[in-house]
Each structure stands twice: as structure tokens, then as C-alpha cells.
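Chemist: Have a look; sequence and predicted model below, questions after that.
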Amino acid sequence: MTNEELHNEMIAAMKAKDKVRLSIVRQVMGEVKNLEVNERRDATEEDVNSMIKRLIKQTSETLEMSRKAGNNQERTETLEQQVSILESLLPAQLSGDALVELIEQTIAELGATTRKDMGRVMGALNKATGGNFDKAAAAKEVGSRLS
């Protein structure tokens, strides 16, 4: 997601009067602004996506703690909603047949044959997709194809 797309998301949330979505988008935009100020450069699409992933991880951890505590159902529901909003801001993850096809292509390009090559294959997949794929499914598929 680019900075411009993030700004458009904020405007759409304002028009829809969706306070939770607006809050999340503003949080991401604040993180992007901090990066731009601290590193004195414009944030790339990759930077924005990595910030969204980091916020998903943080919010998910808080959600797990809230579920374990089990004393505030409203907070737990809000956190679940925040995680789903953050996930919707990311591009769709590569999975299924498209992922299998990319794995086959990557294995062929690298000439990978043994399990020792699994790290190289996963690294190449990560680079090719920007880390936006189902890693567990990919690892299982790569492992089954390499002997």
C-alpha cells in the first residue's frame, strides 16, 4: 500500500464515519510519518507494508493477552476488529495454485534438489513476493518437493 492509497483510505473512513478504521489508518500514517522524519526520506510501499505487518503482530499479541485474561470482552472484540482492518490494508497473500506455480518455477531456476537448498528457495520466494505469501504452506510444499 502506498502513502497515497493510505491517505485515500483515511478519507474513505472519514466519509463513512468509521471511527475504528480511521483510528487504525491514522496510526499507520503516524508510523510512516515517523519513519520519514527519522530517516529523512520518503516511505516506500515496502516500508508501509512492513509497518502494517508490525502493527498486526503487536495488535495480535495484545489480542492474545486479552483473550487469556478474559475479563473485557468489548476490548477483545475491538482488537479483533483492528487486526482484520490492518490485514485488509495489506495486498492479498499469494497462496494456493499461484504459490505452487511460483515454488516450482523458483526450484527450477535455482536448480534446488535437496533439503539443504530449502533456505535458498524460501529466500528467493520471499524476495520475489516481498514476503507476502503463506510461509507455512510454502515451507510444506518446498519440503515435499526437495528430497
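Modeler: Received, thanks. The shown structure was predicted, so the numbers you read here are calculated from the model rather than taken from an experiment.
Chemist: use CA for all of it now, contacts and neighbours both
Modeler: Will do.
Chemist: Doesn't D42 lie inside a strand?
Modeler: No - counting by DSSP: H, G, I helix; E, B strand; the rest coil, D42 falls outside a strand, being coil.
Chemist: Got another one to weigh against that:
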Amino acid sequence: MSLLARISGSIRPISFTASRYYTSGAVSAESLVTRLKNDRKTFMKEKKQPNLNVVKGLLSDFTYFTKSTDFVEGSSEEDACMSVLQKAIKRRQDSVNQYEAGGRPELAEKERVELKVLQSYLPEQMSPELIEKELKDIIKEVGATTSRDMGKVMKAWKHDSTTADRKLVSDIVKKLLN
């Protein structure tokens, strides 16, 4: 076998390597997964162990989720990562409540620190006052009067659960309809 034949088998075509580094479209905002990966590198360099552990765990959960049967092929990577993030936040909130009920304040504080790190990756949340104002408008629009109409109001709620916690929204709807 000639030297040229051995070398040509290991060289990639130029078009392949160029397509990896250049994009043809407009520059998009940094995705959550990319942000997590960049933060992982930063936390490793800065030796921020609690933050690093949280980000590594979140990336691990995301990878596991995308390889599981629950992940729908062709769905958005950003939506999947946001779903994993919200589940991790809910898990930490439950842990804080259980540790406080069990008389373990040191473990509850550790979970609160992790919860703050996770919440820093969420988009800006709506204030309860703004949620209540919008819900009052929806209640008038739908014509809801009793708590039996709560389903209609919740169905008309257009905001994503990443900007407004669904539990908070349902609590406010209950308060307004009672």
C-alpha cells in the first residue's frame, strides 16, 4: 500500500471540517445546554464545588433523559433541558420541605444552595401581582364565577410554566374564584 493511500484514508474532506465551524444563518442566542457546559468549565477552573456538582448533575440528568424512551425524537433540545431543570428544582424544593420537617436544617440549607444555582438558569419569573392581574382579565373573558370553572381559566392561561409556576397560578385562581 502506498503512502498516499494510507494518508488519504485518514484525511477528512475540507467541506466537512468547514461546515463544523461556520454557520450560514444568523447568530442565535446561547442555548441552555451550551450555557450549562460553559458554566461547568468555568466552575471547574474557579473550583466552585457546590455549583459544579449541581451543573454536572443537571447535565447528567439531561443526557440520561435524551437517551431514555421518554424523549420524543425530533423535539427541541431546549425544551427537554428546561423540563429536566424544572424537575430538578421541584425535587430540591421537596427535599428542603422534608429535611425541615425531619429536623435536619443543615441538609435543608445545602439543598437551598443547590436550588439557588438551579433557579439561576430559569428565565425571569412573573411576579404574583402580574399573574393575579392577568388571571383577573382571563376570569372576566371566560366568565368564570365558581371554583368549578377553574379548568376553563387554567386552559386559557397562555404563559409557559418556565415563566410562571403552575402551582402558584392555580393557587391564585382558587383564591380569586372562592
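Modeler: Ah, there it is. This one's a predicted model, so the numbers in the text were calculated from it and none came from an experiment.
Chemist: Drop the TM-score for these two in here.
Modeler: Here the superposed chains carry a TM-score of 0.72, computed using TM-score structural alignment, normalised by the length of the first structure; 144 aligned residues with a Cα RMSD of 3.1 Å.
Chemist: so the most centrally placed residue in the first structure is in which element?
Modeler: Centroid check for the first structure by Cα atoms, centre = their mean gives K53 as the closest residue, at 4.1 Å. Element membership of K53 of the first structure, judged by DSSP states H and E, is helix 45-69.
Chemist: elements contacting that helix?
Modeler: Here helix 45-69 of the first structure touches helix 19-39, helix 73-89, going by 3 or more Cα pairs under 8 Å, 6 or more residues apart in numbering; DSSP states H and E.
Chemist: By how much does that helix deviate from the second structure on average?
Modeler: By mean Cα distance after the TM-score superposition for the first structure, the fitted helix 45-69 of the first structure averages 2.6 Å away from its aligned residues in the second structure.
Chemist: What residues of that helix count as buried?
Modeler: Buried positions in helix 45-69 of the first structure, judged by neighbour count with 16 or more other Cα atoms under 10 Å: 47-53, 55-56, 59-60, 63, 66.
Chemist: ditto for stretch 37-56 of the second structure
Modeler: By neighbour count with 16+ other Cα under 10 Å, stretch 37-56 of the second structure contains the buried residues 39-40, 43, 51-52, 54-55.
Chemist: Check stretch 123-132 of the second structure too.
Modeler: 131-132.
Chemist: State the distance from the aligned residue in the second structure for A12 of the first structure to K48 of the second structure.
Modeler: Residue pairing (TM-score structural alignment): A12 of the first structure is matched to T42 of the second structure. Distance of T42 of the second structure to K48 of the second structure, given as Cα to Cα, to the nearest Å: 9 Å.
Chemist: can you check Y21 of the second structure too?
Modeler: The spacing between Y21 of the second structure and K48 of the second structure, counted by Cα to Cα, is 31 Å.
Chemist: what's the answer for L135 of the second structure, then?
Modeler: Look at L135 of the second structure and K48 of the second structure: by Cα to Cα, they are 41 Å apart.
Chemist: what's the answer for S31 of the second structure, then?
Modeler: Taking Cα to Cα, one finds S31 of the second structure at 22 Å from K48 of the second structure.
Chemist: Could you do G102 of the second structure as well?
Modeler: 29 Å.
Chemist: Aligned to T113 of the first structure, what sits in the second structure?
Modeler: Checking TM-score structural alignment: T113 of the first structure goes with A144.
Chemist: whoops, S88 of the first structure was the one
Modeler: In the second structure, S88 of the first structure lines up with S120, judged by TM-score structural alignment.
Chemist: for M51 of the first structure, same thing?
Modeler: Aligned partner of M51 of the first structure by TM-score structural alignment: V84.
Chemist: residue contacts, that match?
Modeler: By Cα atoms under 8 Å, 6 or more residues apart in numbering, V84 of the second structure lies in contact with 58, 61-62, 65.
Chemist: Return those of these that are likewise in contact in the first structure.
Modeler: Contacts from the contacts of V84 of the second structure that recur in the first structure, judged by both residues aligned by TM-score structural alignment, their matches' Cα atoms under 8 Å, are 58, 61-62.
Chemist: For PyMOL, write the selection for the buried entries among those.
Modeler: The following PyMOL line selects those of those that are buried, judged by 16+ other Cα under 10 Å:
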select buried, resi 58+61+62
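Chemist: So which bits of stretch 28-37 of the first structure are buried?
Modeler: Within stretch 28-37 of the first structure, the residues that qualify as buried are 28-29, 31-33, 35, counting by 16+ other Cα under 10 Å.
Chemist: okay, that stretch sits on what stretch of the second structure?
Modeler: Counterpart in the second structure of stretch 28-37 of the first structure, with TM-score structural alignment as the criterion, is residues 58-67.
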